[in-house]
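>>> Turn this into a model:
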Amino acid sequence: MPARLPSWAWVSGLTVGAIAAVSVLAVQADQGPHPTAVATKPKPSASADAHPTPKETAPAPVPEGSGTGRRVVYSVGKDRVWLVDASDATRRSFKVWPGTVDPDPGKYSVGTRRQDATTGSDGVRIEQIMYFTQEDGVWVAFSNAVDGSSPPPPVDGIKTGGIRLPKADGDALWEFGTSGTTVTVVS
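Predicted coordinates for the structure are as follows:
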């Protein structure tokens, strides 16, 4: 009469066999074709109607007097941001929606960065927040809405320091503006 294997041996053997089969399938899947993402346009929110997406008409030159070297330049008067590399070449420029509190012209540095979503002072879910100064008791920071919408119209008497960006520009700024990056604010 043959010896009988204990149940733990059967379970261990089946587990090893299953792991081996999954490993083989994973290797085969990694070598096969990969799906590509299809860009879909998010549905506009109610706030999108109040503030249409800023439109580009022509690339704007970096303001004179904004310094040299790698930096983020923010023009309060033009509601525009430039991402400038170390060779003083503009890598990207885009329009933004300012908060109700403008930072004073000057040089600052990106301080705290928060990628996780939170609720902004205007009640909108925001992400990729990059704080760079405090003005009139209000933190001033770049951010974008999680859903890509524009901010709602300002409420009288409420101070907001969020400089809101379209989603794609928020992604670009997040990659460019690491902690310590210079932010030059001009009029």
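>>> make it CA atoms for all contacts and neighbour counts henceforth
OK.
>>> Next one: the closest residue to residue 98 other than its chain neighbours relative to residue 108, how far apart?
Closest residue to residue 98 apart from its sequence neighbours, by Cα to Cα, 6 or more residues apart in numbering: residue 163 at 4.5 Å. Here the criterion is Cα to Cα, to the nearest Å. By it, residue 163 lies 15 Å from residue 108.
>>> structure for this one too, so we can compare:
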Amino acid sequence: MPVPARRLPSWVWVTGLTTGAIAAVVFLTAQAEQGPHPTASAANRPSASASTGAQPSASPKPSATPKAAEVPGSSGTGRRIVYSLGQHRVWLVDADDTARRTFTVWPGTVAPAVGSFTVSLRKDATTGSDGVAIEHIVYFSATSGVNIAFSNAVDGSSPPPAAAGTQTGGIRMAKADGTALWAFGETGTRVRVVE
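Below is the predicted model:
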């Protein structure tokens, strides 16, 4: 007498397919993390150095000058996060006043006041006022009823242009910079905003 073929229960198939899909997503995510990432640069801002007689150069100029990497002298001392409104740059400064990391950012439409603040709240993830999924949200100030916080887009993208009249307090950065600021900026960490 022939033995009937055994069928696998449907949950086995669903589990196998789900596991395979998750493995594929993890693999593709790892590959994407090794690829190029968008960065904030001076090229996104208007340049005052352009003139009518300027000739295009054969090679692009670096987006940051050597002075851009120096921690501003007016930023105080000790372990702190420094944010320059004019340079659109953040420094993570150790207790010995050495910059551990510096990077450019995309500011929101509402700027924090110049002064000293502390990290008051941290959120793992949420949706920004522009509808973008963000993570590593580090709040430190409020201006005109708008919360000011550092964050990065989950997908690492730069923020879309704000709609006319929209008030946004998010200071966005590249994903790797957001991860570094999140690790550095615990609740109570000092934040110094300079011109």
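>>> Pick out whichever of residue 163 and residue 108 of structure 1 has more residues nearby.
More neighbours surround residue 163 than the other of residue 163 of structure 1 and residue 108, with 25 against 18 (other Cα atoms under 10 Å).
>>> who touches the more buried one in this structure?
96-99, 140-143 (Cα atoms under 8 Å, 6 or more residues apart in numbering).
>>> By neighbour count, which of these wins?
Counting by other Cα under 10 Å, top hit in those: residue 143 with 29 neighbours.
>>> what's the single longest helix in structure 1?
Longest helix of structure 1, by residue count under DSSP state H: helix 7-31.
>>> tell me how far the next helix or strand after it is from the chain's mean position?
As assigned by DSSP states H and E, the chain's next helix or strand after helix 7-31 of structure 1 is helix 46-50. In this view, helix 46-50 of structure 1 has its centroid 20 Å away from the chain centroid, taken as Cα atoms, centre = their mean, to the nearest Å.
>>> cool, stretch 95-109 of structure 1 as well?
Its chain's C-alpha centre and that of stretch 95-109 of structure 1 lie 17 Å apart, by Cα atoms, centre = their mean.
>>> Now do the same contact list for the counterpart of residue 154 of structure 1 in structure 2.
In structure 2, the residue paired with residue 154 of structure 1 is residue 162, using TM-score structural alignment. By Cα under 8 Å, 6+ apart, the contact set of residue 162 of structure 2 is 109, 130, 168.
>>> Highest neighbour count among the residues you listed?
Using other Cα under 10 Å as the neighbour criterion, residue 168 leads these with 20 neighbours.
>>> Helix, strand or coil: sort out that one for me.
coil (DSSP: H, G, I helix; E, B strand; the rest coil).
>>> now swap in the one 10 residues further on and tell me
Residue 178 of structure 2 carries the three-state label helix when classified by three-state DSSP.
>>> From residue 46 of structure 1, how far out is the counterpart of residue 98 of structure 2 in structure 1?
Under the alignment by TM-score structural alignment, residue 98 of structure 2 pairs with residue 89 in structure 1. Plainly put, residue 89 of structure 1 is 37 Å away from residue 46 of structure 1 if you go by Cα to Cα.
>>> In terms of neighbours, single out the busier of these two.
Neighbours per residue (other Cα under 10 Å) separate residue 89 of structure 1 from residue 46, with residue 89 holding more: 15 against 12.
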